[in-house]
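Trainee: Just a sequence and a predicted model for now, questions to come.
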Amino acid sequence: MAEDVDQESKTEAATERRIREALDKGDIPFSREAPVFASILGLLIGLGLFARGQAAQLARELAPFFDQPRGFALENAGDAARLLQATATAAGRFLLPFLLLLAACGLSASILQNVPRFVAERIRPKWRNVSPASGWSRLFGRSGQVEFLKSVLKVLGVSLVVLLLLRSEREKAVNAMFVDPSQLPELILTISIRLVSAVSIATIVIVAGDLVWARLRWQRSLRMSHQDIRDEHKQVEGDPTVKARLRSLAQDRSRNRMLAAVPRATVVIANPTHFAVALRYEPSENPAPLVLAKGQDLIALRIREIAEENGIAVIEDKPLARSLYDAVQVDQTIPAEFYRAVAQILFFLFARPR
């Protein structure tokens, strides 16, 4: 019951990350009916392309067994083994093209559904695969009921198609008793091709429905709740609380580093209490004044305090302090539009008697 409630809470479509993780674990949508249909289709192709030639070859190889049955010695086990080996070889040559075609069609149907990939997770031993409780759940759960329904539909559909076809071919089957025996292989081949064709047509609907059902069931199994999405977002983006703490620590380190550079300043331009910008001008270091620190409110007051403690001039210029604060970042030289205003302040400082 708790599992059903938990499943009902998962109403959101799977995210890209959830889908990617499922594919990496080998959890992919797969229709078991598609390879079966492909094998039936391969059998139909084989009957149309190879059956006549292979049947003629088989008849030639087995003709001596029927024409001269006494020509083979069966006096000991070795003779019987050789006879069985010859028969099995002839039957193997007859069946080999069909088996290869069936395998190729079945494999192609699996590959076309999903790109092949090696997933160690799929072959790792798991207790739930041998657990009676898990097996009971698979047999009598929703998936088991769907598989049972598909099997019933396949049996009923194929049986109905075969019955209708055999009824239509009943007259030919009865007349076959009065025709030349050499015509029987061709008659059997024709009926077989029609029978396999009818079965293929009957299973197309089941296969199409199973492909859609497999995809829908897979998407439903990956659905997420709102909490799952939030947890995934935290894993990808990081916990907001932790991120805020790290951001605060980084800001503290940057602020301390900036304040430690204030004693190297040439002048501090301030807007009495709200803004303060510490500039350093050494022609040998930079062609223009460099912003060592800037701050607002409490940081601005701290910059002024450090400047006064170290004997650095603090010039109050409200428009210039505010403009520099907005336009320039720490460790950057001032833009050209501030050259004239800052040059006047520096000229005043350098010209005054010390």
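Mentor: Structure's in. What do you need?

Trainee: Going by C-alpha atoms from here, please, whenever you check contacts or count neighbours.
Mentor: OK.

Trainee: any idea how far residue 302 is from residue 277?
Mentor: 11 Å (C-alpha to C-alpha, to the nearest Å).

Trainee: meant to ask about residue 309
Mentor: 16 Å.

Trainee: repeat for residue 345
Mentor: For residue 345 relative to residue 277 (C-alpha to C-alpha), the value is 13 Å.

Trainee: quick one: the strands in the stretch 251-354 of the chain?
Mentor: 267-271, 275-280, 290-296, 313-316 (DSSP state E, counting those that start in this stretch).

Trainee: who does the first one touch, helix- and strand-wise?
Mentor: This means strand 267-271. Applying 3 or more C-alpha pairs under 8 Å, 6 or more residues apart in numbering; DSSP states H and E, we find strand 267-271 packed against strand 275-280, helix 298-309, strand 313-316, helix 318-327.

Trainee: what's the answer for the third one, then?
Mentor: Using 3+ C-alpha pairs under 8 Å, 6+ apart as the contact criterion, the secondary-structure elements in contact with strand 290-296 are helix 240-260, strand 275-280, helix 298-309.

Trainee: go with 10 Å
Mentor: Contact partners of strand 290-296 among helices and strands, from 3 or more C-alpha pairs under 10 Å, 6 or more residues apart in numbering; DSSP states H and E: helix 240-260, strand 267-271, strand 275-280, helix 298-309, helix 318-327.

Trainee: Residue 309 and residue 277: who's more crowded?
Mentor: residue 277 (30 against 10; other C-alpha atoms under 10 Å).

Trainee: Name all residues that make contact with the more buried one.
Mentor: The neighbours of residue 277, taking C-alpha atoms under 10 Å, 6 or more residues apart in numbering as the test, are 262, 265, 267-271, 291-296, 300, 303-304, 314-315, 320-325, 328, 330.

Trainee: The structure to be compared is supplied as follows:
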Amino acid sequence: MNFPNKKGSIINGFSINIQLFADPDKTEKATPRKRQKAREEGQVPISREFTSGLSFLAISFVFLLLGKGLLSSILNGTHEVFEIGERDLGAFEDFWIYLSQSFRDTFIYMSFIIFGAALFALIVGLIQTRFLFTLKPLKLDLSRLNPITGLKRMFSLRSLFELAKAIFKLVIVGVVGYSVVRGRFNDVLLTVNSNLIDGTLILWDVFSELIIKCAIALLVISVADYYYSRYEYEKNIMMTKHEVKEEFKEIEGNPEVKRRQRQIMMQYAMHRMMQEVPKASVVITNPTHFACALRYDPERDFAPILVAKGVDRVAQRIIEVAREYEIPIVRNPKLAREIYYSTELGEPIPERLYKAVAEVLAYVYSLRETRERL
């Protein structure tokens, strides 16, 4: 298995700093941002055992498909080599020419097998990492050259775990191999009285059964290792509550700063709203808890527009500004509440309030005309 360290470096299948047991303070699951940062650093859950197990199984099937052809090419090439006479070799270089020609088919078969195994291993690795391409794990890390760190790593619990896993794999392969050879032992004895080709085919059948069963056994181990590697990766990237809190502050911003920003925005909005009060035609009040300032200009407004509203202290401030600029103030508790809850700033009043507001405006205009006559 590969366990990337905090810098994303992977060394000999295990990392430098990761311990077998997770930090007890890390009780929170990794956040999406933490996972993304870990991925950018090259930290991804990947199991070499899973890659090698699938690759070995794939190679085994390729051997089953191409094995007899490969075996036949080896036998034919060997036969051709032994038939080379002295008269065919003018110089030592000629021997290599005959050798390459005799085993040409063998080289082709081996090339297919090697290239297919490498390609399959690459695809499996890319699927595990979700096609991650990064050079950060290759950066020079001087801590790798520290002999003390190397000794700690050599005798760490992780090294013991890897050693135990290797021994377990060896035992499993040994048991599977022994069972296959024991079951086919009589077939192997037949090769003593068989010719070269027949004996080779018998051994090939035994070898094919051996590698297939070993590949299946290793695949089972590799699947378990794959899920364990993902489990341990999740443990290693877990976060403390403090880290989660700090990350939330980075993403959402410091709560105190955001609260201050909201206060400034509210103050700015309040200032702008108070600037609109002198333009109002009337202020309708509760009389103290609610205040709504309406503007109505017949030439540009098809209905009265709400330019300011507020409750309690804000309402008192609207009333003060209205008195300062001699804006008519009308007490109508029910209408004030209706306007406050049904209308947003800068919007016209609802149609159902036209009549009530029209009566208020008519009253205001009549007072204004009376005042002008006096």
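Mentor: Looks like it came in fine. Given the structure is predicted, the values throughout are model-derived calculations rather than measurements.

Trainee: Mind checking the helices and strands packed on strand 267-271 of structure 1 for the one nearest to residue 31 of structure 1?
Mentor: helix 318-327 (62.9 Å; C-alpha to C-alpha).

Trainee: which part of structure 2 lines up with that closest one?
Mentor: Mapped onto structure 2 using TM-score structural alignment, helix 318-327 of structure 1 spans residues 333-342.

Trainee: superposed on structure 1, where does that stretch end up, distance-wise?
Mentor: Comparison of stretch 333-342 of structure 2 with structure 1 after fitting gives an average deviation of 2.3 Å (mean C-alpha distance after the TM-score superposition for structure 1).

Trainee: contacting residues around that stretch?
Mentor: Against stretch 333-342 of structure 2 from outside (C-alpha under 10 Å, 6+ apart): 283-294, 306, 308-311, 330, 348-350, 353, 356-357, 360.

Trainee: can you map out the helices along the stretch 1-150 of structure 1?
Mentor: Secondary structure of the stretch 1-150 of structure 1, counting by DSSP state H, counting those that start in this stretch: helices at 2-8, 16-24, 33-49, 51-67, 77-113, 120-123, 132-140, 142-168.

Trainee: Give the aligned range of the lengthiest helix in structure 2 in structure 1.
Mentor: For structure 2, the helix with the greatest residue count under DSSP state H is helix 196-236. Following TM-score structural alignment, the aligned partner range for helix 196-236 of structure 2 in structure 1 is 181-221.

Trainee: hang on, the earlier thing: so how do I select the buried members of the contacts of stretch 333-342 of structure 2 in ChimeraX?
Mentor: Applying 16 or more other C-alpha atoms under 10 Å to the contacts of stretch 333-342 of structure 2, the buried members can be selected in ChimeraX as follows:
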select :283,284,285,286,287,289,290,291,292,293,294,306,308,309,310,311,330,348,349,357,360
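
Trainee: The helices and strands packed on strand 267-271 of structure 1: which one's closest to residue 204 of structure 1?
Mentor: Residue 204 of structure 1 lies closest to helix 318-327 among these, at 70.3 Å (C-alpha to C-alpha).

Trainee: Give the buried residues for the closest one.
Mentor: 318, 320-322, 324-325.

Trainee: Among the helices and strands packed on strand 267-271 of structure 1, which comes closest to residue 197 of structure 1?
Mentor: It is, among those and with distance given as C-alpha to C-alpha, helix 318-327, at 79.4 Å.

Trainee: and the angle for that closest one with strand 290-296?
Mentor: When axes from the mean of the first three to the mean of the last three C-alpha atoms, to 10 degrees is applied, the directions of helix 318-327 of structure 1 and strand 290-296 differ by 100 degrees.

Trainee: which residues touch the aligned residue in structure 1 for residue 110 of structure 2?
Mentor: Correspondence of residue 110 of structure 2 to structure 1, assessed by TM-score structural alignment: residue 95. The neighbours of residue 95 of structure 1, taking C-alpha under 10 Å, 6+ apart as the test, are 50-51, 54-55, 58, 89.

Trainee: hang on, the earlier thing: identify the contacts common to residue 345 and residue 277 of structure 1.
Mentor: 267, 269, 315.

Trainee: correct me, but residue 331 of structure 1 touches residue 262?
Mentor: No. Using C-alpha atoms under 10 Å, residue 331 of structure 1 is not in contact with residue 262; the gap is 11.8 Å.

Trainee: More neighbours: which of those two?
Mentor: residue 262 (27 against 12).

Trainee: who are the neighbours in contact with residue 228 of structure 1?
Mentor: Contacts of residue 228 of structure 1 (C-alpha under 10 Å, 6+ apart): 10, 12, 14, 18, 234.

Trainee: Where does it fall, secondary structure wise?
Mentor: Using DSSP states H and E, residue 228 of structure 1 sits in helix 226-237.

Trainee: got the angle for that helix vs helix 16-24?
Mentor: Using the same axes, to 10 degrees, helix 226-237 of structure 1 lies at 90 degrees relative to helix 16-24.

Trainee: distance from helix 226-237 of structure 1 to structure 2 after superposition?
Mentor: Averaged out, helix 226-237 of structure 1 is 2.0 Å away (mean C-alpha distance after the TM-score superposition for structure 1).

Trainee: which parts of that helix are buried?
Mentor: Result for helix 226-237 of structure 1 [16+ other C-alpha under 10 Å]: buried residues residue 229.

Trainee: Helix 240-260 and that one, what's the angle between them?
Mentor: Using the same axes, to 10 degrees: helix 226-237 of structure 1 against helix 240-260 is 30 degrees.

Trainee: distance between helix 226-237 of structure 1 and the chain's centre?
Mentor: Offset of helix 226-237 of structure 1 from its chain centre (C-alpha atoms, centre = their mean, to the nearest Å): 18 Å.

Trainee: now do stretch 251-260 of structure 2
Mentor: 27 Å.

Trainee: hmm, who's touching it?
Mentor: 33, 245-249, 261-266.
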